[in-house]
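# no sequence for this one, just the structure:
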């Protein structure tokens, strides 16, 4: 059976034995929309088929069997282009910079109040603020990407990071993509990021290392 999200149209083949007999809540791995699967009803021969959802409810899933066996997956979704992703990154940079200014100012004030003025205090605060800003930026990217595949910048532009098979990214893969992969992409004079502009699937080097795609919703 093919379970199809009524919002973004993502389809996923589900083994019959995994289909619930009664109504269930389903979360789409692409757009994170929660919709209802109406359950299955018995048919002659001992098997089951999905119950027909009421036509008045748009929240019910559409379950159907494709006659040619084809699937709609993340690989068939439109990839997000280079400039769209750059714009999303700029939005994220602005948001994180605002948070860094506020929290960094408070941290600096607390450090001077506790340690007193002097060049040693200044050097220590510069090092501490640098580490704090780096940790905040990396945590921001890994958390949002692992949680829902979308940083706030990507949410605004309706693009999402998913695995190549359409499943959610998850935190371990998000760490590989956002920290390790992007470090390598940047260390190669930014070539890993520029690959997005020329790659057929719009994958940067960090996407290939983590086996992820950035798609339009």
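Thanks, I have the structure now. If you're wondering where the values come from, they're calculated on a predicted model, not measured in any experiment. Numbers count the residues shown, from 1 in each chain.

# contacts, neighbours, all on C-alpha from now
OK.

# now the residue most central in space within the chain: how far from residue 217?
Closest residue to the average C-alpha location of the chain: residue 149 at 0.8 Å, with Cα atoms, centre = their mean. According to Cα to Cα, to the nearest Å, residue 149 stands 12 Å off from residue 217.

# Now do the shared contacts for these two.
residue 160 (Cα atoms under 8 Å, 6 or more residues apart in numbering).

# any idea how far residue 130 lies from residue 136?
In terms of Cα to Cα, residue 130 sits 10 Å off from residue 136.

# got it, and residue 105?
Taking Cα to Cα, one finds residue 105 at 14 Å from residue 136.

# repeat for residue 98
Distance, residue 98 to residue 136, using Cα to Cα: 12 Å.

# Included below, for side-by-side comparison, is a second structure:
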């Protein structure tokens, strides 16, 4: 004896005398689920099969409990055609048994060409009610009213009070009432809306696209700032202005990137397009540039909420909206969702590169933490070395008496000798520059003005300048750790006096191999 499988269908209707605001919380409690989940996962897609089983008595027990809560459910046999999705009001409903669709069509509640799609398929086709051929009647011990009325499932009722598959065409059933406040809005659920991790992957790719040029520009500014500082220049307010302009450009660039792309023809940034999602209004329409602008700057509020909860709401709410989506009344949906077209029936799987993009930010954060630790260790090591070098210098006390603070007098003498040898090696190059500067002054009456590099590792930069007749040659020593600390970033300057070059230096004269003030 064949066993007939049945499905318990939640129609989304409430029984006469009941109030929907009380029925659905009671039904959620009966099913032991959160009311919000009942609304998002069941009512948003009603009519929908909530239970399929070979045990008819068990399904009738569930039906009785739903009836006590005030919800209308129906029992339907699952035939060889199985279950299908139905497009009602341009919104996918179900899945429901094909026999349920046939009943609705025969009763006149739905047109015979209503669009259906098999479970697991996104191909919609018209449903044509089969001819009223005699159906196989199940044995008495398995027989059930296929469209069992939930008004009083346990008691016999007149045939006119029951909803049957063979209902007369002139007695249409009540259509499923839309949820309060949902008219014109996209339905809730994971099939329509992109969740947190898919959006996070898209944002990671967009951040990478924007971050690379911004990082290069910022790195260049930092490099120029350090270069100016180590050369002894005073950049003044110029670098402050450049940093300010950089941050303004970063904000404006990010705003135009997101607003133009999300309000454009594809309704998506490159990251969103890669992930197959786009931004729409809550009714599925393309948004304007103004709304996209508001959505971008609303992210400031999203970022202000602690622990990233403002972003995480994109994984928790029915329409997967973060705070800025709620403020701008927008949704992030799958590419297949289009106004005036049937809704998809299946959720696209996450592509493999989406998971890679989700992992990358955490990898970068880990590498950044490691790099920061290495940098701090190097910095502290350099400060320790500097402290040892300072300890090797002779510092006079306030009374004018020299007290040696060197850890080793032999080490201090060795540094002094090394500096003198190194500076002696730059003297030929300086002498040649002095002759060149004197000739330029004699021939043009003006001082040579130039900045030059040197192949000598002790020299960081050479500057020729001054105002005639007081021409100057300034040698700025290198900041390299290859030379003793006492000579790093020091300055030695020669000034033309009309007959000779006078020397002055920021270094202790005891380190110089020639007389200098």
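Done, it's in. It should be emphasised that the depicted structure is a prediction, and the values quoted were computed from it without experimental measurement.

# Next, the contact list for the residue nearest to the centre of the first structure, please.
160, 161, 162, 168, 169.

# what's the counterpart of the last one in the second structure?
With TM-score structural alignment as the criterion, residue 169 of the first structure lines up with residue 287 in the second structure.

# Let me know the secondary structure of that match.
coil (DSSP: H, G, I helix; E, B strand; the rest coil).

# So it sits against residue 260, correct?
No: the criterion here is Cα atoms under 8 Å, and residue 287 of the second structure misses it with residue 260 at 10.5 Å.

# mind listing the helices for the first structure?
Taking DSSP state H, the helices of the first structure run over residues 82-115, 119-148, 152-157, 171-175, 182-187, 191-198, 205-210.

# An error on my part: the question was meant for the second structure.
Counting by DSSP H, the helices of the second structure are 20-31, 35-41, 56-69, 98-107, 196-230, 238-262, 270-274, 289-304, 309-312, 323-328, 352-391, 409-424, 427-444.

# just checking, what packs against the fifth one?
Think helix 196-230 of the second structure. Counting contacts by 3 or more Cα pairs under 8 Å, 6 or more residues apart in numbering; DSSP states H and E, helix 196-230 of the second structure is packed against helix 238-262, helix 270-274, helix 352-391.

# how much does stretch 127-136 of the first structure stray from the second structure?
In this overlay with the second structure, the average offset of stretch 127-136 of the first structure from its partner residues is 1.1 Å by mean Cα distance after the TM-score superposition for the first structure.

# Identify the residue range in the second structure corresponding to that stretch.
Taking TM-score structural alignment, stretch 127-136 of the first structure hits residues 244-253 over in the second structure.

# Show which residues not belonging to the matching stretch make contact with it.
Taking Cα under 8 Å, 6+ apart as the rule, stretch 244-253 of the second structure contacts 214, 218.

# Please repeat the previous calculation with a cut-off of 7 Å.
residue 214 (Cα atoms under 7 Å, 6 or more residues apart in numbering).

# Repeat that for stretch 210-223 of the second structure.
residue 250.

# quick one: what's aligned to residue 157 of the first structure in the second structure?
That one, residue 157 of the first structure, aligns with residue 275 by TM-score structural alignment.

# so that match makes contact with residue 202?
Yes: in this structure, residue 275 of the second structure is within contact of residue 202 by Cα atoms under 7 Å, at 6.1 Å.

# isn't residue 272 of the second structure right up against residue 204?
No: at 9.9 Å, residue 272 of the second structure does not count as touching residue 204 under the criterion of Cα under 7 Å.

# Give the residue from the two that has the larger number of neighbours.
residue 272 (28 against 22; other Cα atoms under 10 Å).

# Which residues lie in contact with the residue lying closest to that one once chain neighbours are set aside in this structure?
Leaving aside its sequence neighbours, residue 272 of the second structure sits nearest to residue 202 (Cα to Cα, 6 or more residues apart in numbering; 4.9 Å). Contact analysis of residue 202 of the second structure by Cα under 7 Å, 6+ apart lists 271, 272, 275.

# Aligned to residue 202 of the second structure, what sits in the first structure?
Under the alignment (TM-score structural alignment), residue 202 of the second structure pairs with residue 88 in the first structure.
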